[in-house]
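A.B. asks: model the following, please.
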Amino acid sequence: MSSQKPHHPLNVDGEPRAFFGRRSGKRLHKGQDQLFKELLPELEIALGDEMLDPKVLFPGADRHEIEIGYGGGEHLSLEASRHRDTGYIGCEVFSGGIAKLLQQIDEEELGNIRLYTDDALKLLQKLPEASLDGAFLLYPDPWPKTRHHKRRFISPLTLSELGRTLKPGAPFRFATDIEDYANWTLAHILRAPDFVFAPERARIWHEPYAGWEPTRYEEKARAAGRNISFYLSFRRR
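C.D. replies: Sure, this is the predicted structure:
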């Protein structure tokens, strides 16, 4: 673990950006607790003063992608098992989600995943320009109350950093079952100079991505009666 002083990203006004989100929930069971103690230190990314080159994290990997807020890790572990020549960075702060992904990494022997357990923006700001081949933000916390919208991950600042770190033409994929958050994201993307939204046809954004497997958050949304999801795909200019 790094002993450096914590780095606090700044918002568009130059003020420290607050980070909101649960870090712990139910107590971890014995096996999960053991993985936290033994496996997580081997995979956890600690930021230092220098830029973090994904090529150093994943020697020999052909591609490098990031998933921000991977939840229980269903999508991330599936992608990592399908594409073992791609290095995946997973960002999540919730201990329960981290534990679930650690179990999948251990059981499936996924050596192409590294984990970051703090605000993903801090990590993005340490990545070199044009160093990522893709990014995912799937079913993020929608913070539905208007006074909480500032807590949403999508903002001019985060899109600026995503645009800086993605290679030209690289995809950024965003999924949600909350129409207001889909509209929020699209409005921000259309104002962001680094991204293009060019769907092949109308309503394609309601069709899951190729090879998509529902996440547990998507299944919970279905159980709650929210049967329409938005699968938005953007490209780095």
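
A.B. asks: when you work out contacts or count neighbours from here on, use the C-alpha atoms and nothing else.
C.D. replies: Will do.

A.B. asks: SS state for Gly60?
C.D. replies: coil (DSSP: H, G, I helix; E, B strand; the rest coil).

A.B. asks: residue boundaries of the helices in the protein?
C.D. replies: 30-38, 40-43, 54-57, 74-82, 95-108, 120-124, 156-165, 179-191, 216-223 (DSSP state H).

A.B. asks: show me what the fifth one is packed against.
C.D. replies: Pointing back at helix 95-108 there. helix 30-38, helix 74-82 (3 or more Cα pairs under 8 Å, 6 or more residues apart in numbering; DSSP states H and E).

A.B. asks: on that earlier part again, redo the helices of the chain as a markdown table? Include distance to Lys150 and mean neighbour count.
C.D. replies: Shown next, in a markdown table, are those (distance: least, Cα to Cα, whole Å; neighbours: other Cα atoms under 10 Å):
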| stretch | distance to Lys150 | mean neighbour count |
| --- | --- | --- |
| helix 30-38 | 31 | 14 |
| helix 40-43 | 31 | 15 |
| helix 54-57 | 29 | 16 |
| helix 74-82 | 26 | 18 |
| helix 95-108 | 23 | 19 |
| helix 120-124 | 14 | 20 |
| helix 156-165 | 11 | 20 |
| helix 179-191 | 11 | 16 |
| helix 216-223 | 22 | 15 |
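
A.B. asks: which among the ones you listed is found nearest to Trp143?
C.D. replies: helix 179-191 (8.7 Å; Cα to Cα).

A.B. asks: what residues does that closest one touch?
C.D. replies: Contact with helix 179-191 is made by 142, 154-156, 159, 175-176, 195-197, 229-230, 232, as judged by Cα atoms under 8 Å, 6 or more residues apart in numbering.

A.B. asks: any idea how far the residue located most distally from the centre of the chain is from Leu43?
C.D. replies: In terms of distance from the mean C-alpha position of the chain, Lys30 ranks first, at 27.0 Å (Cα atoms, centre = their mean). Computed as Cα to Cα, to the nearest Å, the Lys30 to Leu43 distance reads 19 Å.

A.B. asks: to compare against the first, here's another:
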Amino acid sequence: MPASRPKKPGDPQHPRATGPLRSFGRIKSRAIKPLQAALFDTLLPSIAVPDPAHGPIDPRVLMPEAKEAWLEIGFGGGEHLAAQAGRRPDAVMIGCEPFLNGVASLLRHVDEGGLKNVRIHADDARAVVQALPDGSLDRIMILFPDPWHKARHNKRRLIQPAFAAELAGKLKPGGRLRFVTDWKDYAGWALERFLATPGLRWLADEAADWKVAPEDHVVTRYEEKRLGDTDPLFLEFEKI
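C.D. replies: The predicted structure follows:
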């Protein structure tokens, strides 16, 4: 399968003159290690999600034998996605991340773990979400998205009413959406918008339901840095 944005570490950022406001920051920071950089040529082309601009993306085509389809939006360093993929080899794990260092890290995890069920989109997740058929996903995971916590930047937050509705539409009945943040304001912002989204039910009855990590949660290096203003808050929703 061709890479959705075939570029190597060091290539210039593609222009983004049109489309939604960017909901993420930098594309690349430190130099990518040679062994990881090589995986952009040797591994990524074989596990890349097809370019969403070329038409619909059916998870059943990405991995025909998969029993479930999961999507992680903004997988960071890839530890969480790789761990979930290792636990559930029967599920195709679609990961979207525009930060090239994070893509390189996940490629290393996939290579070293011999993971066969990971598919990568090295760009903005919103194009993939739009290309996925309605009712095609069993789980959606959004862990620690950029908070854009200054009021004038709130419009850049990933969770907006239209996108929340789009995510709900992609879930199967009974499918789950998990949103995790360590910023109180973003948790309230996201909760308000998800609660207003038809078809989603918040799975919380008491404070522990959003303050205690779910049993299958995987702690990442980012989470351990404690960069937000609160302990992680876990918002879990079900498609009804």
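
A.B. asks: list the TM-score for the superposed pair.
C.D. replies: TM-score for the superposed chains, counting by TM-score structural alignment, normalised by the length of structure 1: 0.90, backed by 227 aligned residues with a Cα RMSD of 2.0 Å.

A.B. asks: before we move on, back to that, could you dump the helices and strands packed on helix 95-108 of structure 1 into a markdown table and include distance to Leu57 of structure 1?
C.D. replies: Converted to a markdown table, those look like this (distance: least, Cα to Cα, whole Å):
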| stretch | distance to Leu57 of structure 1 |
| --- | --- |
| helix 30-38 | 19 |
| helix 74-82 | 15 |
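
A.B. asks: nearest to Asn112 of structure 1, of the ones you listed?
C.D. replies: Among these, helix 74-82 sits nearest to Asn112 of structure 1 (Cα to Cα), with 6.5 Å.

A.B. asks: in structure 2, what stretch matches the closest one?
C.D. replies: Taken onto structure 2 by TM-score structural alignment, helix 74-82 of structure 1 occupies residues 79-87 there.

A.B. asks: and for the matching stretch, what's in contact with it?
C.D. replies: 72, 75, 91-93, 95, 106, 109-110, 113, 115, 117-118, 218-220.

A.B. asks: what do you get for stretch 198-213 of structure 2?
C.D. replies: Contacts of stretch 198-213 of structure 2 (Cα under 8 Å, 6+ apart): 165, 168, 194-195, 231-240.

A.B. asks: do the same with stretch 58-74 of structure 2
C.D. replies: 49, 81, 90-98, 117, 119, 125, 132-133, 136-143, 145.

A.B. asks: only the buried residues of it, if you could.
C.D. replies: 58-59, 62-63, 66, 68-74 (16 or more other Cα atoms under 10 Å).

A.B. asks: could you check how far the alignment partner in structure 1 of Pro59 of structure 2 is from Glu218 of structure 1?
C.D. replies: Superposed on structure 1 with TM-score structural alignment, Pro59 of structure 2 falls opposite Pro54. Distance of Pro54 of structure 1 to Glu218 of structure 1, given as Cα to Cα: 30 Å.

A.B. asks: counterpart of Ala162 of structure 2 over in structure 1?
C.D. replies: So Ala162 of structure 2 corresponds to Leu157, using TM-score structural alignment.

A.B. asks: that match and Leu121 of structure 1, how far apart?
C.D. replies: Taking Cα to Cα, one finds Leu157 of structure 1 at 9 Å from Leu121 of structure 1.

A.B. asks: same check on Pro199 of structure 1?
C.D. replies: Counting by Cα to Cα, the gap from Pro199 of structure 1 to Leu121 of structure 1 is 27 Å.

A.B. asks: read off where the lengthiest strand in structure 2 ends up in structure 1.
C.D. replies: The longest strand of structure 2 (DSSP state E) is strand 171-181. Aligning strand 171-181 of structure 2 against structure 1 (TM-score structural alignment) gives residues 166-176.

A.B. asks: next, name the residue at the spatial heart of structure 1.
C.D. replies: Most central in structure 1 under Cα atoms, centre = their mean is Ile68, positioned 1.0 Å from the mean C-alpha point.

A.B. asks: gap between it and His75 of structure 1?
C.D. replies: 11 Å.

A.B. asks: likewise Pro54 of structure 1?
C.D. replies: 20 Å.

A.B. asks: ok, Glu50 of structure 1 next?
C.D. replies: Distance from Glu50 of structure 1 to His75 of structure 1, by Cα to Cα: 30 Å.

A.B. asks: who's in contact with the counterpart of Phe19 of structure 1 in structure 2?
C.D. replies: Aligned by TM-score structural alignment, Phe19 of structure 1 pairs with Arg22 of structure 2. By Cα under 8 Å, 6+ apart, the contact list for Arg22 of structure 2 reads Arg156.
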